[in-house]
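Q: this one's sequence-less:
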């Protein structure tokens, strides 16, 4: 599979887009009985000082317990595992799923083993994904589910999702059937990332719902929710799902954000570019009906900041970013998926602001608002900008770094979405 970096230094955007390839072919158009309830975009294993994790070391004779919020109801569920960036097959000794009792604890009466083609162990091929058999565990929308994976042998570096904004737990030995969380309380046993966990689907034959009901929020750390209260499910995707449910039109809202991600260029720390992962992460679920794009900040700010292995890359023009958006729009429309564009919020007063970056952001946002290429537009910029100085976030909505948002800021992003456009 070709995963070459997209060269941006000199060629026009049209030329660079001709070299862009996506990472995977979407699943079949018919989801069958399954509907997406939760997912995370996979990233290659890497260490970052700003968000330490266990991905490079992987696991050996360890249990990994991870908590997620289901976005849809069903009478049965299945868990999808990923080895997207594994160089060798991933061998899982066994796994369980249960309803969370808070922290690393689970409700014992809900604890269920996961099986794969009838067996407890499973091997996930390098670059592949495996779904568990159906598990009879009724799920309500917005319930927290806990998945515990036990790896007896060494896994090698782990495919993961860095900015989970939730706590995952690690314990020595096999603790997949533990209801209590004591084994996961040892020092060094907590992480703010997810590992080898791709998604959770639910099935409810009594209420199958529309075939393409899922909304995918696609983007960078503003979609990932960096700056929100950890473990509280206060990303803008969560708030958007709450709004849809409160209106009486519940739909799963799947978060496909990756912190630090760019539209145009790959990063060893922040994942493949939007161009290279859009088909897999935004269109890869067969029940995706609408994609909401909020991305471009890092294309602008990272080249203007201090360069390191994570942020290296040339300056880009507004026209190159816009050409990237046009490619995402083309991909979505080719698969009959509605695509909504979000304007880029301000970041004045942050350490990343430059006059050049502000010019690019203004030009990009003007095109999003007036270009007519998206099916609809959400003006995230104006929803969170200080009306007295539109280059800056409203103080009451800003996280400490003045680049990201707090809980109220992410709620403001969700409130800016006209639900009828979805």
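A: Nice, thanks for sending it over. The structure displayed is predicted, hence computed values, not measured ones. Numbering: from 1, shown residues only.

Q: from here on, just use CA atoms for contacts and neighbour counts.
A: Noted.

Q: now for the nearest residue to residue 398 once chain neighbours are set aside: which residues touch it?
A: Of all residues not flanking residue 398 in the chain, residue 405 sits nearest, at 4.5 Å (CA to CA, 6 or more residues apart in numbering). By CA atoms under 8 Å, 6 or more residues apart in numbering, the contact set of residue 405 is 222, 225-228, 397-399.

Q: how close does residue 40 sit to residue 393?
A: 27 Å (CA to CA, to the nearest Å).

Q: who has more neighbours, the two?
A: Using other CA atoms under 10 Å as the criterion, residue 40 and residue 393 rank with residue 393 on top: 28 against 25.

Q: ok, the more buried one touching residue 380?
A: No - using CA atoms under 8 Å, residue 393 is not in contact with residue 380; the gap is 10.9 Å.

Q: overlap in contacts, these two.
A: Shared contacts of residue 393 and residue 380, defined by CA under 8 Å, 6+ apart, are found at residue 345.

Q: ok, how many other residues are close to residue 247?
A: 9.

Q: to clarify, my last question referred to residue 198.
A: The number of residues packed near residue 198 is 23, by other CA under 10 Å.

Q: touching, it and residue 36? I think so.
A: No - counting by CA under 8 Å, residue 198 stays clear of residue 36, with 10.9 Å between them.

Q: please, where are all the strands along the stretch 301-422 of the chain?
A: Ranges of strands in the stretch 301-422 of the chain, per DSSP state E, counting those that start in this stretch, are 338-342, 376-378, 385-386, 389-393.

Q: who does the second one touch, helix- and strand-wise?
A: Under the contact definition 3 or more CA pairs under 8 Å, 6 or more residues apart in numbering; DSSP states H and E, strand 376-378 sits against strand 338-342.

Q: show me what the helix or strand hosting residue 202 is packed against.
A: Using DSSP states H and E, residue 202 falls within strand 197-203. Contact partners of strand 197-203 among helices and strands, from 3+ CA pairs under 8 Å, 6+ apart: strand 35-39, strand 76-82.

Q: and the angle for the last one with strand 197-203?
A: Okay, so that is strand 76-82. 160 degrees (axes from the mean of the first three to the mean of the last three CA atoms, to 10 degrees).

Q: after strand 76-82, next one along is what?
A: Next along from strand 76-82, by DSSP H and E: strand 90-92.

Q: take this one as well and set it beside the first:
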């Protein structure tokens, strides 16, 4: 071990000890916690439909640095680590949180160790999640965070999220307290284990956006926070409304059916990815395009009534939990690989029900916002090359169409 490495290790140890001695448990002092960021978890997959990822291999003797943007601020924060799809216990050897400088870098003065029950490490059983103690790092609305997780031994396959919309950085060894990006030589656009960030302070409600790749932000500029929920969070901040906005979209997700690349169906994950989140008041549901598109591609029977029944089940579950529900119409598919005449008929019928049935508490008409006037195609200025996913401008138009009073 070189003198420089020894000094860095001793410095990190002293910093950690000082924070551990003064840190309070997550539940101490009557803290009121609200979720400010969330990400839905997926089963490790070797068949990604977007980019290659590290989920099947997992991590061993490595540090994983991930960046994200919160929606609302607070005077302290905590993170939640998920081992939902793990094949065995997940040992997290240590973690830190800070504020990014350049990509992959952390401002040294912002680095804080994260503890779990006053311990530097934690072991998360398969199928479970662990939430850290409070870290005393004040964070502002729409501010970015950097979380570094260190795994001294093998994790096994990693519970993950395929498209993070941000960059994850990987380095060998323990780099929790290394503010530089130099050692983080591998990058990826998936995220791993990190499923939620909460902030404490003035109690606040949260809006959850549930959906598929369109909610997840596929087609948006990576690292620029231009998904439609990001823009919605910006609008709420501009309006002085202190609500968190939580994005639980998954690329390829279906309303009715589980699939490996698209995760558990909205019906199966609704409790975990919406109702169980701290402070949730309202959910915006944008689901059904993959059910309709895949049924058309593979000539499978799918009637509008079946899709509507799925929406009704989500509405009933939300109302039973006292959560307001905003229904979003299904976005255009004409001109994309999903288009069939039967699928378009089904989409039109479901959208007509969403608009006019009165069963949702409120409606946002994403279809009308994105489609060419009197046509079924997405407007050219709003569409990516596949004709299915909105670009940055289209996603902004979706967010701007949401009546903030409906939330």
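A: Received the coordinates, thanks. Because the structure is predicted, anything quoted here is derived from the model rather than measured.

Q: TM value for the aligned chains?
A: TM-score for the superposed chains, counting by TM-score structural alignment, normalised by the length of structure 2: 0.91, backed by 377 aligned residues with a CA RMSD of 1.3 Å.

Q: the residue nearest to residue 398 of structure 1 pairs with which position in structure 2?
A: Aligning on TM-score structural alignment places residue 405 of structure 1 opposite residue 390 in structure 2.

Q: any idea how far residue 265 of structure 2 is from its match?
A: Look at residue 390 of structure 2 and residue 265 of structure 2: by CA to CA, they are 22 Å apart.

Q: repeat that for residue 127 of structure 2.
A: 17 Å.

Q: the two: which has the busier surroundings?
A: Legend: neighbour count by other CA under 10 Å for residue 127 of structure 2 and residue 265, higher for residue 265 (21 against 15).

Q: right, and that one touches residue 256 too?
A: Yes - counting by CA under 8 Å, residue 256 is a contact partner of residue 265 of structure 2 at 5.5 Å.

Q: possible to save the contacts of residue 405 of structure 1 as TSV with distance to residue 134 of structure 1 and neighbour count?
A: Listed next are those as TSV, based on distance: CA to CA, whole Å; neighbours: other CA atoms under 10 Å:
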residue	distance to residue 134 of structure 1	neighbour count
222	33	28
225	30	28
226	33	24
227	35	23
228	33	23
397	42	20
398	42	22
399	41	18
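
Q: could these be laid out in CSV, adding distance to residue 95 of structure 1?
A: Below are the contacts of residue 405 of structure 1 laid out as CSV (distance: CA to CA, whole Å):
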residue, distance to residue 95 of structure 1
222, 32
225, 28
226, 29
227, 31
228, 30
397, 40
398, 39
399, 37
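
Q: which position in structure 2 pairs with residue 240 of structure 1?
A: Residue 240 of structure 1 maps onto residue 232 of structure 2 when the alignment is built from TM-score structural alignment.

Q: and for that match, the neighbour number?
A: 25.

Q: one more: residue 355 of structure 1?
A: For residue 355 of structure 1, the neighbour count with other CA under 10 Å is 9.

Q: with residue 283 of structure 2 instead?
A: When counting by other CA under 10 Å, one arrives at 24 neighbours for residue 283 of structure 2.

Q: which residues does whichever residue in structure 1 pairs up with it contact?
A: By TM-score structural alignment, residue 283 of structure 2 lines up with residue 291 in structure 1. By CA under 8 Å, 6+ apart, residue 291 of structure 1 lies in contact with 215-218, 282, 337-340.

Q: skipping adjacent residues, who's closest to the residue nearest the centre of structure 1 in space?
A: By CA atoms, centre = their mean, the mean C-alpha position of structure 1 lies nearest to residue 256, the distance being 3.0 Å. With CA to CA, 6+ apart as the criterion, residue 256 of structure 1 has its nearest non-adjacent residue at 4.7 Å, and that residue is residue 218.

Q: check which helix or strand that neighbour maps to.
A: Element membership of residue 218 of structure 1 [criterion: DSSP H and E] is strand 214-219.

Q: longest helix in structure 2, by residue count?
A: The residue-count maximum for a helix in structure 2 (DSSP state H) belongs to helix 3-22.

Q: could you tell me where it falls in structure 1?
A: Across structure 1, nothing matches helix 3-22 of structure 2 (TM-score structural alignment).

Q: with stretch 70-80 of structure 2 instead?
A: Alignment of stretch 70-80 of structure 2 against structure 1: residues 70-80, by TM-score structural alignment.

Q: what's the first-to-last distance across that stretch?
A: Terminal-residue distance, stretch 70-80 of structure 1 (CA to CA): 13 Å.

Q: one more: stretch 290-308 of structure 2?
A: 14 Å.

Q: could I get the buried residue list for it?
A: 290-296, 302-304, 307-308 (16 or more other CA atoms under 10 Å).

Q: ok, residues contacting that stretch?
A: 212, 252-257, 288, 333, 338-340, 342-343, 346-347, 349-350, 353.

Q: quick one on the thing from earlier: Throw the strands of the stretch 301-422 of structure 1 into CSV and include distance to residue 120 of structure 1, thanks.
A: Formatted as CSV, the strands of the stretch 301-422 of structure 1 follow (distance: least, CA to CA, whole Å):
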stretch, distance to residue 120 of structure 1
strand 338-342, 39
strand 376-378, 45
strand 385-386, 51
strand 389-393, 50
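
Q: and the ones you listed, which is most packed in?
A: Ranked by mean neighbour count, the strands of the stretch 301-422 of structure 1 are led by strand 338-342 with a mean of 23 (mean count of other CA atoms under 10 Å).

Q: matching residues in structure 2 for that one?
A: Mapped onto structure 2 using TM-score structural alignment, strand 338-342 of structure 1 covers residues 324-328.

Q: on average, how far is the matching stretch from the matching bit in structure 1?
A: Stretch 324-328 of structure 2 differs from its equivalent in structure 1 by a mean of 0.3 Å after superposition (mean CA distance after the TM-score superposition for structure 1).
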